[in-house]
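1. Give the three-dimensional model of this entry:
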Amino acid sequence: NAASNAPRMLTSLAEAIDRGAQVVHVNPLREVAGTRTIVPHEILDMATFNSTPTSTMNLQVRPGGDLALVRGMAKVVFEASETDPTALDQDFLDRYTTGLDEYRAMVEATPWSELVEQAGLTEAEIRGAADVYLAAKRTVISWCLGVSQHQHGVDTVREIVNLLLLRGNVGRKGTGPSPVRGHSNVQGNRTCGINHKPTEEWLAKLDEVCGITSPREPGLDTVHTVAALHRGDLKVFLGMGGNFVRAAPDTKLTAEGMGRCELTVHVSTKLNRSHLTHGKEALILPCLGRTERDEQESGPQSISTEDAMSSVMLSLGSRKPASPHLLSEPEIIARLARAVMPASATPWEWYVGDYDRIRDVMAKALPGFEGFNELVRQKYGFRIPQPARERDFRTPSGKAEFSHADLPNVIPEEADVLVLQTMRSHDQWNTTIYSADDRYRGVRNIRELVFMNRRDMKERGIAEGDLVDIVATSRDGSVRSITAFRALEYDTPRGSAAGYFPEMNVLLGPDDYSRQSDQPLMKDIRVRIAKTA
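-> Here you go, the predicted structure:
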């Protein structure tokens, strides 16, 4: 849902359609911005409430049915190749890929009845999407958490890449897979090594440049951090921004784990609920925001950020800091490092005096960052090299490898079980809730609600606005529930439901995460819904 999750994307979609592009939305929920929008900077349109199309086709797939949809499209592409030699980019496939024959055999052996059932779409709808794909000279497939937060999320992303490979839509201008990755800190952290399992090659280069010996023991991701906190294995929690307790699944379990820490430290620009859930000792370290002036020894400082398209740019704050006592995040980290390791040979204070010095070290340690300070000062910054864009595939075979994943069964065995997705409202940004309204979904002054299909409501004797109880059974066998939520009819596929996080976080247990990616299954919660007694 671009309107809520990537609002700046709406203008690009409207402009693409104006140029004649085909835009296909895939979403279990029929969302307003999936069809039309009023482009914010078009003053006349805003004044006259003139909306612009944002799609040329909408596919209301069942939750988790994306893999079946994409495989069905691949089936049509293979069928077309029997009579049309241009349906497959055979030259690209021969030169740059491996595993095509096995993939083709698997796709052709999958019956349409199974694809239709798992996708929740008709064969005609899947064929219609495939026809759009076959007619396009260039295709980009973009996805977000609706694909990722499933047990088989990694397999689905690989299937998306399979489909793109068939027509050479990787490594050509205007083509490729395009995950919507969110905040600049998400991208930049991974690029700069904030990874619980960095490669030996990456660590060895860092050690060589910085004159240190990095630990080789793998760290913990969010899911396993929550478990370790609850066991009492972690004694210190330090968070750089964020609202860990509210963002993580099972808020209560996470909060209990935080309370077992000896020390919790939050480096933040503003207060949030996690600050109220702390260990035996707690610190809140307020820091400069990105829009505030950061003055250091060498003068005003710029920080470098990476966007969703891997472009790195400088960001210079211009606002007067909220307090003269605020420190920047780099300075807080440097002071912590010096306090913990007073004899450290790393020149922490020198780095903070001029952030260019940090970037000079990054230029030596990070591949693709050579000449960092010069590149980032170009008008639009620079784009980090991505080998696959140059058709340089860093795999054991040296080629793009087709995935051969089994088609998952995404339909619950029990007829009374629904698949619940959690999501944000329009007036919400991550865990920050600005109001209890959800303008695009026609909701005012309520968040304790569940959106349901009309027929599912009727089968359960639930009327519009009734209070309902929602019960989930976690993988570990524990039963979790929320009570007195308001049921509202919404255009969502039969067998599915949706509601807001973090209100529904309690329905997810610590064991409810994908074994492929460690992503919490926030789009695949199996629930039973009944009227509140």
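2. contacts, neighbours, all on C-alpha from now
-> Will do.
3. The nearest residue to residue 149 once chain neighbours are set aside: neighbouring residues, count only.
-> Distances taken as C-alpha to C-alpha, 6 or more residues apart in numbering place residue 521 nearest to residue 149, at 4.9 Å, with adjacent residues excluded. Look at residue 521: counted by other C-alpha atoms under 10 Å, it has 25 neighbours.
4. Quickly note the distance from residue 521 to residue 150.
-> 5 Å (C-alpha to C-alpha, to the nearest Å).
5. any residues in contact with both of those two?
-> Common neighbours of residue 521 and residue 150, using C-alpha atoms under 8 Å, 6 or more residues apart in numbering, are 513, 514.
6. just to revisit the earlier point, isn't the residue nearest to residue 149 right up against residue 512?
-> Yes - under the criterion of C-alpha atoms under 8 Å, residue 521 makes contact with residue 512 at 5.9 Å.
7. Regarding the chain, what is its longest helix?
-> helix 66-81 (DSSP state H).
8. which is the next helix or strand following it?
-> helix 90-96 (DSSP states H and E).
9. contacts for the host helix or strand of residue 25?
-> Following DSSP H and E, the helix or strand that holds residue 25 is strand 24-26. Contacts of strand 24-26 from elsewhere in the structure, counted by C-alpha under 8 Å, 6+ apart, are 34, 55, 56, 57, 58, 59, 60, 61, 129.
10. how about this one, so we can line them up?
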Amino acid sequence: MGKDDVVGVGDYEGAAAGWGALKAVADAVRGQMDIVKETRGLLSMNQPHGFDCPGCAWPDPKHTSSFEFCENGAKAVSWEATAKRTTPEFFAAHTVSELWKWSDFDLENEGRLTHPMAYDRATDRYLPISWDEALARIGATLRALPHPDMAEFYTSGRASNEAAFLYQLFVREYGTNNFPDCSNMCHEATSVGLPESIGVGKGTVTLEDFDHCDALFCIGHNPGTNHPRMLTTLREVAKRGVPIIVFNPLRERGLERFTSPQHPVEMLTLGSTPIASTYYQVKVGGDIALLKGIMKTLLALDAKSVADGGPGVLDRGFIKNHTAGIDELLADLDATSWDAIEAASGLSRLDIEFVGNIYAKAERVIINYGMGITQHRHGTGNVQQIANLLMLRGNIGREGAGISPLRGHSNVQGDRTVGITEVPNDELLDGIARVFGFDPPRHRGHNAIEAVEAIRDGRSKALVCLGGNLAVAMSDSEVTFKAMRNLDLAVHIATKLNRSHLLLAKQSFILPCLGRTELDVQATGPQSVTVEDSMSMVHASRGGLKPASEHLRSEPAIIAGMALATLPETRVGWANLVSDYGKIRDCIEAVFPEFADFNARIKQPGGFRLYVAASEREWLTPTRKANFFVYPGLDEDPRAANPAALTLTTIRSHDQYNTTIYGLNDRYRGITGRRDVVFVNERDLASRGLKHGDLVDVSVVSDVGSSPGERVMRNLTAVAYNIAQGSIAAYYPEANVLVALDHYDAESGTPSYKSTPVLLRASPSHEVLRRLVQAANE
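-> Predicted coordinates for the structure are as follows:
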């Protein structure tokens, strides 16, 4: 059966972006926005005096064009600035039980929330409520908890620095460090692994470094869908003739070729720029083996160079003066066999040695990585092995070289910078005590996994969510959904309705907030907020569109109102801070000295870069050196030893951003109008007696984290796809049901969304259908 013979499955022959992207932008704004908002909104995005894209965290170039946005950024804006409204009349017409049966797309597609709402159990409906009553009830319930640690406070990475700072201030004055946040589910392995390696949990490169690198590695990320504005940078690097080496289990169009909408010749001639000079399809979960193989190659090249009287390949000066732990790393690499590396990575020694030679010859190398590296049981190990590889040749702390983690949400890095963390350090807590006059709690709080476990076990009874869709984003949907229904209080600060709002506590509230595109007017006039991108650039963002409803409040105003309702003896001047966000920034600067002259510096076009010590070869580690870390073995999951096992990675479609589903198409992978598919290597299908288009069930290998019959996705359509053998892929968040809550990176707590051993079998319904067809033919 050919691809075109399966409904909604075909081939996409074009490059990334190009005319297909422009058509998708037009379709998105046509479906959601009016022409005035379309023009004012999109042309203000990522401009010096406009608003920051609510999508990805890729940096803005210094010289922005009038079209400094991508397809998915345009979708994000149209989704937020939609003309559609979810009003009290909508909730009056639909019970929560009815809405639960709606798709996630349909829930959000109803449009912007307009009024504060409270759930009424007698009618099974959300009913409108005044702001004063909602905040009073929330405050009373939080005060009534036996201990502050019985409440969880979630943060989405789209919250501004100002909102996030006020939020952590409120929660710490309340008395807990329970801050599950979206970073726990994406780049926590970076936040844990890099401080141990290089002293800071951030990347060391700037956008300008890409102008000077002479080799670029892309590992475990898909820019065409998840950070499309990066494609412009990759195009510029490729045009310079710099080798771009890609490692990814799936062939992704955005890593293969790109047609830039901002270059008329490419558009008019239907041309494109090749991106990857070399593309290797590493097995899902095989990154540790790959990285060790490249390092083994370097050591062999170094030994040969020295034996021939040469200088060697390793940067001995950097290693001697700036690092610790090299001997342990060398011993581990020596003990790792090539046979094991080939088996675990799915790549040949010849291919890995070819890459090692490219790396050895390059003087300035940048390594980019995404959640294909971090969302594993060994995510922290993956990150630290990347750091090891860079340090062997001194590729950290110099122009055109460094480590580049690719963040998802536009301010997930900034939220962590201003205090959203369950593991606060003394500098943060001492700063709060010094500036605000209260002693914040010193004990460790809950991350996302621990928060769900505490809610499941009845140890936490309240959940406040600053944006996001926590229950849907979390692993182990069945366990997580059940846990959320055990709460006494659930509060959701949101722009749109989503499934998490339908998981009802004894008291559930939806508090509608302004979006980033909208004008935020407080007592002193219109306000700006700030965000931090993946490369530590902080810049201002100011919306200009009329708010979706007169009843909306800004996130800082909602947080301040909640604090005043909860903390009768607060030491913080909440009303004063919210009247002028510049005063919030003054407080951020007082607590965090790296924000010196905060209000002045955000007036500069493009903002300013926070100090990243490792970029200057200052190592803020206990050893005052950058540290090589050994990861024992190659982390082959014991469940993968089952000869029938495949390793599942969850992926985003091109029509979504995290849990937000803009539509049911995945253009670059050839999927139209559906999400109920699983991508499988054709050989893996054939070895199981399956073929393209068959209905299949995917179930977890059951000896870890589940029992037989649990965690199954049924009746998915198998799509023969160019994916590494032994690996399969299904869409997030639907496939979260297959990821056990206790299947995560022990060091960072990151759920293992990207490597779960599973079994693939023909669905019983498919077998029934096959027999019916066979009988009809006979």
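11. Do you know the score for how well these two fit?
-> For this chain pair, the superposition-based TM-score is 0.97 by TM-score structural alignment, normalised by the length of the first structure; 533 aligned residues with a C-alpha RMSD of 1.3 Å.
12. quick one on the thing from earlier: what's the match for the residue nearest to residue 149 of the first structure in the second structure?
-> Aligned by TM-score structural alignment, residue 521 of the first structure pairs with residue 752 of the second structure.
13. Now do the contacts for that match.
-> Per C-alpha under 8 Å, 6+ apart, neighbours of residue 752 of the second structure: 375, 376, 377, 739, 743, 744, 745.
14. Just the closest of those to residue 535 of the second structure, please.
-> residue 375 (20.5 Å; C-alpha to C-alpha).
15. In the first structure, what residue corresponds to that closest one?
-> Per TM-score structural alignment, residue 375 of the second structure is aligned with residue 149.
16. Is its match in contact with residue 519, as I believe?
-> Yes - taking contacts as C-alpha under 8 Å, residue 149 of the first structure lies within contact range of residue 519: 5.7 Å.
17. Could you check which of these two is surrounded by more residues?
-> Set residue 149 of the first structure next to residue 519 and count neighbours by other C-alpha under 10 Å: residue 149 wins out with 23 against 20.
18. leaving aside the residues next to it on the chain, what's closest to residue 44 of the first structure?
-> Leaving aside its chain neighbours, residue 44 of the first structure sits nearest to residue 50 (8.0 Å; criterion: C-alpha to C-alpha, 6+ apart).
19. Equivalent analysis for residue 257 of the first structure, please.
-> residue 230 is the one closest to residue 257 of the first structure (C-alpha to C-alpha, 6+ apart), at 3.9 Å.
20. cool, and residue 132 of the first structure?
-> Nearest to residue 132 of the first structure is residue 22, by C-alpha to C-alpha, 6+ apart, at 7.3 Å.
21. do residue 193 of the second structure as well
-> residue 380 (5.1 Å).
22. what residues are up against that neighbour?
-> So residue 380 of the second structure contacts 189, 190, 192, 193, 374, 745, 747, 748 (C-alpha under 8 Å, 6+ apart).
23. so it sits in a strand?
-> No - read with DSSP: H, G, I helix; E, B strand; the rest coil, residue 380 of the second structure is helix and lies in no strand.
24. Tell me how far it lies from residue 658 of the second structure.
-> The value you get for residue 380 of the second structure to residue 658 of the second structure, if C-alpha to C-alpha is used, is 21 Å.
25. what's the answer for residue 44 of the second structure, then?
-> 23 Å.
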